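**Q** Below is the structure, and that's it, no one-letter string:
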């Protein structure tokens, strides 16, 4: 079973699409990743189960 799932979300700062991998092996988690376009940090809250992502929320700090 593949535990890394590719997801696409819009950057909350610049609106550009961001493609990243979500690790679904550990269940729900939070992480911070920089936008590939504007380089600002995005806090992600990922809800998942092994092999699939159920929900992704991305927000800037604050």
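**A** Sure, I can see it. For clarity, every value in this text was computed on a predicted model and none was experimentally measured.

**Q** okay, CA-based contacts and neighbour counts for the rest of this
**A** Will do.

**Q** Distance check, the residue most central in space within the chain against residue 15.
**A** Per Cα atoms, centre = their mean, the C-alpha nearest to the average position across the chain is that of residue 44, at 4.9 Å. According to Cα to Cα, to the nearest Å, residue 44 stands 15 Å off from residue 15.

**Q** take the one below as the second:
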């Protein structure tokens, strides 16, 4: 697991989430821990590193 920090596109607060680096591709919806608005998270990992991270408003 790796802690990844990013800015919420709704409230502009910096938040963090734990990313499982053993999963090559993940796409899911999670609520912002600050403003509770939904976020679509897309993550790609290779060799134990995040190679792509994207967060979008829903």
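**A** Everything's here; your move. As the structure is a computational prediction, the values presented were derived from the model and not from experiment.

**Q** Any idea what the TM-score is?
**A** In this superposition the chains share a TM-score of 0.88, using TM-score structural alignment, normalised by the length of structure 2; 58 aligned residues with a Cα RMSD of 1.1 Å.

**Q** if we can go back for a sec, could you say which helix or strand holds the residue nearest to the centre of structure 1?
**A** strand 41-49 (DSSP states H and E).

**Q** and for that strand, what are the contacting residues?
**A** Applying Cα atoms under 8 Å, 6 or more residues apart in numbering, the external contacts of strand 41-49 of structure 1 come out as 11-12, 22, 24-35, 53-61.

**Q** Tell me the counterpart residues of it in structure 2, please.
**A** The alignment of strand 41-49 of structure 1 onto structure 2 (TM-score structural alignment) covers residues 38-46.

**Q** That stretch against structure 1, how far on average?
**A** Its aligned residues in structure 1 lie a mean 0.8 Å from stretch 38-46 of structure 2 after superposition (mean Cα distance after the TM-score superposition for structure 1).

**Q** Next, the buried residues of that stretch.
**A** Buried residues in stretch 38-46 of structure 2, counting neighbours by 16 or more other Cα atoms under 10 Å, are found at 38-39, 41, 43-45.

**Q** Kindly report the same for stretch 45-56 of structure 2.
**A** Across stretch 45-56 of structure 2, burial judged by 16+ other Cα under 10 Å covers 45, 50, 55.
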